[in-house]
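>>> just the structure for this:
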Amino acid sequence: MPVQNLVEAQASRAASADLSLIEDMESAVRSYCRSTPVVFTRAQGSCIFDERGNRYIDFLCAAGSLNYGHNDPLIKQALIRYLDDDGILQTLDFATAAKARFLQEFRDTILVPRALHYRVQFTGPTGTNCVEAAIKLARKVTGRRAIAAFTNSYHGVSLGALALTGNRAKRSAAGVSLGDTLRLPYDAYFGPEIDTVGLARKLFLDASSGYDAPAAFIVEAVQGEGGLNCARDAWMRALAALAKDLGALLIVDDIQAGCGRCGTFFSFEAMDIHPDIVCLSKSIGGSGLPMALTLIHPKLDVWEPGEHNGTFRGNNLAFVGATAALEYWRDASFQNGIAHRSKLLHDALSRITNGYMRGHATPVGRGLFVGLRFDSPSRSEAFRRGLLVRGVLTETCGPNDEVVKFMPALNIPEDTLCEAVRQIEACAAEMAQ
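Just a heads-up that it's a prediction; the model follows:
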């Protein structure tokens, strides 16, 4: 059956009272449920099921907030035990045993083995909250206002984070001016032969360029929403050196690219840099529970008590899930498993782009944060829809949604990963006809 007919059949099957109620009651701002007219009811591991029992392999993982899959047994049991023991759930920033256990696990399992030294700030529970904290602190530390951000960046939709975001459609919804931002070209924005950090250095060091030194540079080592653009190690090191020379801070936004998504816990681990501030959210909560951290070099922790806060910075159930998830990182075999799964997926994408999609798509990304960049948005959307009717859930990204993004769980069973790969190859073969 042609892809278009399969999509129409899927949409017809998806029509339900629940979907109609959501369309009637929920704001027009909704997005995912428009392009995926399915009512989901339950999930386990790397698979989710709709109200009719149809199974989908999840290659989206809630935009990277479910790196360990749905209802991971280790994490779920920790959450159930805590609830059964009447563990305290919401505590602002009061001291709790759950918070202390998380901080100990995070320090001993993640920071110390990587020779990283950070204070942990619990912000409001979303990525944009920890970005807001990071840029506010950078301005407080340096006494400067401007933040340098990059083309194709995405940092959130609250106003400070939105000012740093490159996407025109997202920015246009602000309704106010989005200032105090310097926009710089990301690595390879003009092609791999152009040294964009070198250009930035020239601008900032030229007293007549009009570019004053910023409070901070904020950067994603892999730009998720921007199209899975990957910064080269040397480029990141050059950016870190420029920040240091200018007396500016280096902020790495690891909200989507972190927590193992790029193969290591932090996306920048192999780059020989030490960011001043790191933003973490999404999968840091382990099970999809809202949680966000701003990691701050101790010498920069100059906050006054309560100067930046958030009511739900004390989500203790998320602390419990996060602590349980970090247990995976005690065992080197977990990270080795990510590398193995990454190779399987990368090899498949290479086969597709050298075969069925030659001339129409190229593989992009790193680790289990990869995708196919198509030569047109219409082709990428057709591919996404073709995968949906074949039971693989994905999304598109990039300036024009020209990239189909693949983000399976880090611990997806190999047979499930191979099943999804077969469907991806079948979809490519169908489109090539």
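>>> rest of the way, CA atoms for contacts and neighbours
Fine.
>>> show me the contacts for Ala270.
With contact set as Cα atoms under 8 Å, 6 or more residues apart in numbering, Ala270 has these partners: Asp233.
>>> distance of it relative to Ala148?
Plainly put, Ala270 is 23 Å away from Ala148 if you go by Cα to Cα, to the nearest Å.
>>> now do Ile135
Taken as Cα to Cα, the span from Ile135 to Ala148 is 10 Å.
>>> more neighbours: these two, which one.
For Ile135 and Ala148, the more surrounded residue by other Cα atoms under 10 Å is Ile135, and the numbers stand at 24 against 19.
>>> could you say which helix or strand holds the more buried one?
Using DSSP states H and E, Ile135 falls within helix 127-142.
>>> other residues contacting that helix?
Residues outside helix 127-142 that contact it (Cα under 8 Å, 6+ apart): 123-124, 145-147, 155-158, 160-161, 215-216, 247-249, 251, 253, 255, 277-282, 292-294, 300, 302-303, 308.
>>> let's compare: structure for the following, please.
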Amino acid sequence: MNVFTALESNVRSYCRGWPAVFDKARGSRIADENGKSYLDFFAGAGTLNYGHNNPILKEELLAYLGGDGVTHGLDMATTAKRAFLETINEKLLAPRGLAYKVMFPGPTGSNAVEAALKLARKVTGRQTIVSFTNSFHGMSLGSLAVTGNGAKRAGAGVPLTNSMPMPFDRYLDENEPDFQWFEQMVLDEGSGLDHPAGVIVETVQGEGGVNVARKEWLQGLANVCRENDIPLIVDDIQMGCGRTGAFFSFEDAGITPDIVTVSKSISGYGLPLALTLFRPEYDVWEPGEHNGTFRGNNPAFVTATAALNTYWSDDVLEKQTRSHGERVETALKHICVEHDARTRGRGLVQGLEFAEPDRAGQVARTAFRKGLLIETAGPQDQVVKLLPPLTTTAEELDEGLDILRSAVEETEEA
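Next comes the predicted model:
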């Protein structure tokens, strides 16, 4: 590890918790250069929903590269982009009655958020974006301005403006009407809140600690936005692509956002790709008004198309994700009965929160030593977060959950 310490910036983070040099990966497993295998319940922070080196996607990618397919194309028309646009419309948008335009803003989730914020402001002519406590939307300045985490915000080095935080669902307690507070702020001309240019929300706050918004809360938020001409942006970068069951995490709530950001697992293979989806009437961009060198990642179009055709032509993966999510939730509840913890989540994003914040980090480090990759989340890193690939088998889930249980027990004894 010496070369990384000597040459790489102190900003590196994940490698500190997992001090190994990784070399090979397939499915739900990753191995270090010494051959030790780990179950991966991190999945690239939700980027590898279909597992490492998915063989179906890899075959399509290798065939494309072997045939000298266009690799870099900016936003030029290519056969790979055409196939992706046709497929996303056929498999996802049209069946759900979503007439979204598709924008390729750049290769990262933060690029997609920046485009969404700019578009909401351009459409409305207003400036303030409402976000929520414990939110996370990216590390560039615009997305940081609507992110709640204080440590990440501090890295900006400049004031983060033109945003207003509001309480997320159940931020205060079960009895406080925190959603009604936002509604009153919008309606009251004396509240000090300028009429918002948009509202950005995660249906499940992953980095914020696996905080799940209730369907009723999301529906109420959508209603306030609609009644007050405020564009609703759903950040589906980590919770989309089937993580909660349905492809889009907002589907279960029965709402239709005005703008949706998608990234991470949309390429299916871990290749950089991001989308900003929005209502056709919002397509007020001038040509080139928001551009970028790497907004046309053609190899990612190829694997994304293969992923949509393979996993979203029917509801098999969705049903399996819901079933496996229940399996994980049941196991975590059993852990909670014996230890001072509580669980929450949807589908295959599940969290185990400890009363003692340091405990989560101890559990993650112990799990790594035992052969399981899991990360922590929440404002105090007090939550162990599980994000296994959606293609993880029931046997692999049980294996990983057994390791987790053992790690929890060992840290309690210590």
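>>> that older thread, chain center to the helix holding Ile135 of the first structure: distance?
Using Cα atoms, centre = their mean, to the nearest Å, the mean C-alpha position of helix 127-142 of the first structure is found 18 Å from that of the whole chain.
>>> for it, buried residues please.
Residues 127-139, 141 are the ones in helix 127-142 of the first structure that count as buried (16 or more other Cα atoms under 10 Å).
>>> and for stretch 238-246 of the second structure?
Under the neighbour-count criterion of 16+ other Cα under 10 Å, stretch 238-246 of the second structure has Gln238, Met239, Gly240, Cys241, Gly242, Arg243, Thr244, Gly245, Ala246 buried.
>>> mind checking the end-to-end distance for that stretch?
OK, stretch 238-246 of the second structure end separation, Cα to Cα: 13 Å.
>>> then stretch 60-69 of the first structure?
End-to-end distance (Cα to Cα), stretch 60-69 of the first structure: 10 Å.
>>> cool, stretch 24-42 of the second structure as well?
End-to-end distance of stretch 24-42 of the second structure: 15 Å, with Cα to Cα as the criterion.
>>> can you give me the helices in the stretch 51-200 of the first structure?
For the stretch 51-200 of the first structure, the helices defined by DSSP state H, counting those that start in this stretch occupy 61-64, 73-84, 97-105, 127-142, 159-164, 168-172, 196-205.
>>> revised request: answer the last question for the stretch 201-350 of the second structure.
215-227, 298-311, 316-338.
>>> which position in the second structure pairs with Phe94 of the first structure?
Aligning on TM-score structural alignment places Phe94 of the first structure opposite Met76 in the second structure.
>>> quick check: closest non-adjacent residue to that match.
Nearest non-adjacent residue to Met76 of the second structure, counting by Cα to Cα, 6 or more residues apart in numbering: Gly296, 7.5 Å away.
>>> and what of Thr396 of the first structure?
That would be Val404: by Cα to Cα, 6+ apart, it lies 4.4 Å from Thr396 of the first structure.
>>> distance of that neighbour relative to Gly226 of the first structure?
12 Å.
>>> likewise Leu164 of the first structure?
Distance, Leu164 of the first structure to Gly226 of the first structure, using Cα to Cα: 13 Å.
>>> swap in Ile277 of the first structure?
Distance from Ile277 of the first structure to Gly226 of the first structure, by Cα to Cα: 21 Å.
>>> show me which of those two is the more surrounded one.
Shown here are Ile277 of the first structure and Gly226; by other Cα under 10 Å, Ile277 has more neighbours (27 against 21).
>>> now check the second structure for the residue matching that one.
Aligned by TM-score structural alignment, Ile277 of the first structure pairs with Ile259 of the second structure.
>>> does Pro196 of the second structure touch Leu232 like I think?
No: using Cα atoms under 8 Å, Pro196 of the second structure is not in contact with Leu232, being 10.3 Å away.
>>> how about the residue nearest to Met76 of the second structure, what does it touch?
His72, Gly73, Leu74, Asp75, Met76, Lys81, Phe104, Gly106.
>>> scan these and report the most crowded one.
Using other Cα under 10 Å as the neighbour criterion, Gly106 leads the contacts of Gly296 of the second structure with 26 neighbours.
>>> how far away is the equivalent of it over in the first structure from Lys170 of the first structure?
Counting by TM-score structural alignment, Gly106 of the second structure corresponds to Gly124 in the first structure. Distance from Gly124 of the first structure to Lys170 of the first structure, counting by Cα to Cα: 21 Å.
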